[in-house]
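In: Any chance you can model this:
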Amino acid sequence: MAMIDKDAFVASLNQDPEFAVAGRFFNGSMKLDMGDDPVLLTFRDGKLANLSTANTFDAADVAIRGSEEDWHEFLQLVPKPFYHDMFAAVVREGFEWSGDVVTLFAYYGAFRRMFDVMRQNATL
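Out: Next up is the predicted model:
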């Protein structure tokens, strides 16, 4: 995950009290296709248990795809309009999501906080 400091992101997310509350029951996975740098995030009991390089055949409960340029805009500390939130970025910009809609929206608060923490650990 070249756009963020992977180790700092995992540590920050697992220590974040807002994420701990919002994601406390989440057991699942999310695949992020960040241009040429796909990653697989695996969550257990509301903690980010593993962050690894994803391959084409990795399945995930939720997947989000975007170009490297779109991720660069999204990960800015102060993003421009419609890059401030993943739902807005999917609806108005070049991001796509797929997977289990129930999981996506049941844990959207946790995912939103996760992306905020990801921004704080960006290496742009």
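
In: drop to CA atoms for contacts and neighbour counts, all remaining ones
Out: Will do.

In: Please enumerate residues in contact with the lengthiest helix in the chain?
Out: Determined from DSSP state H, the single longest helix within the chain is helix 108-120. With Cα atoms under 8 Å, 6 or more residues apart in numbering as the test, helix 108-120 has contacts from 4, 9, 12-13, 18-23, 75-77, 85-86.

In: for the protein, what spans make up the helices?
Out: Counting by DSSP H, one finds helices in the chain at the ranges 6-15, 17-22, 68-74, 86-92, 101-106, 108-120.

In: Would you do the same for the sequence below? I want to compare the two.
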Amino acid sequence: MLNLALAAFPERANGDGELRIAARLWTGVLRFDVGERMYSFPFEGGRLAEVMAGAAGENPVRPYTVRVSAPEEGWHELLAPVPRPFYQDLYGAISRHGFAVDGDFETFFAYYPAVRRLIELLRIEVAAGEP
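Out: Model (predicted):
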């Protein structure tokens, strides 16, 4: 299971200048389905409001704008400190490793740099949480 410090992550993410630029004006919910778990990242005016976690089948309070889903093993590969080929970027994982995207594709592509940066920050977070 992914090891995320959920309570502190929004503050660290909002303090990241690259994410602030890439996510500016974004209002919507990015959801990652990680095997049987889901992590929901609501953005309001370009700022990450919080991180919510739950079971992938749960109906969250706020519906997602964009959802990225994959088996947990795929997410471990994507969030590895040094990902192997085609896991270095979400696009490679989608095209080669069974990751799926659904929801509002215009929003997904408009804010793809923000999604990429969020994944990079999660990669750092996961590496820091490993024993």
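
In: Buried subset of the contacts of helix 108-120 of structure 1, written for PyMOL?
Out: Buried members of those, defined by 16 or more other Cα atoms under 10 Å, are picked up in PyMOL with:
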select buried, resi 4+9+12+13+19+20+22+23+75+76+86
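
In: which one of the contacts of helix 108-120 of structure 1 sits closest to Ala60 of structure 1?
Out: Ranked by distance to Ala60 of structure 1 (Cα to Cα), those are led by Gly23 at 16.5 Å.

In: Do I have it right that that closest one meets Gly46?
Out: Yes: look at Gly23 of structure 1 against Gly46 with Cα atoms under 8 Å: they come within range, at 4.7 Å.

In: Grab the most central residue of structure 1 for me.
Out: In structure 1, the centroid-proximal residue (Cα atoms, centre = their mean) is Phe115; its distance is 5.3 Å.

In: counterpart of it in structure 2?
Out: Using TM-score structural alignment, the partner of Phe115 of structure 1 in structure 2 is Ile119.

In: Could you report the separation of its match from Gly57 of structure 2?
Out: From Ile119 of structure 2 over to Gly57 of structure 2 the distance is 22 Å, taken as Cα to Cα, to the nearest Å.
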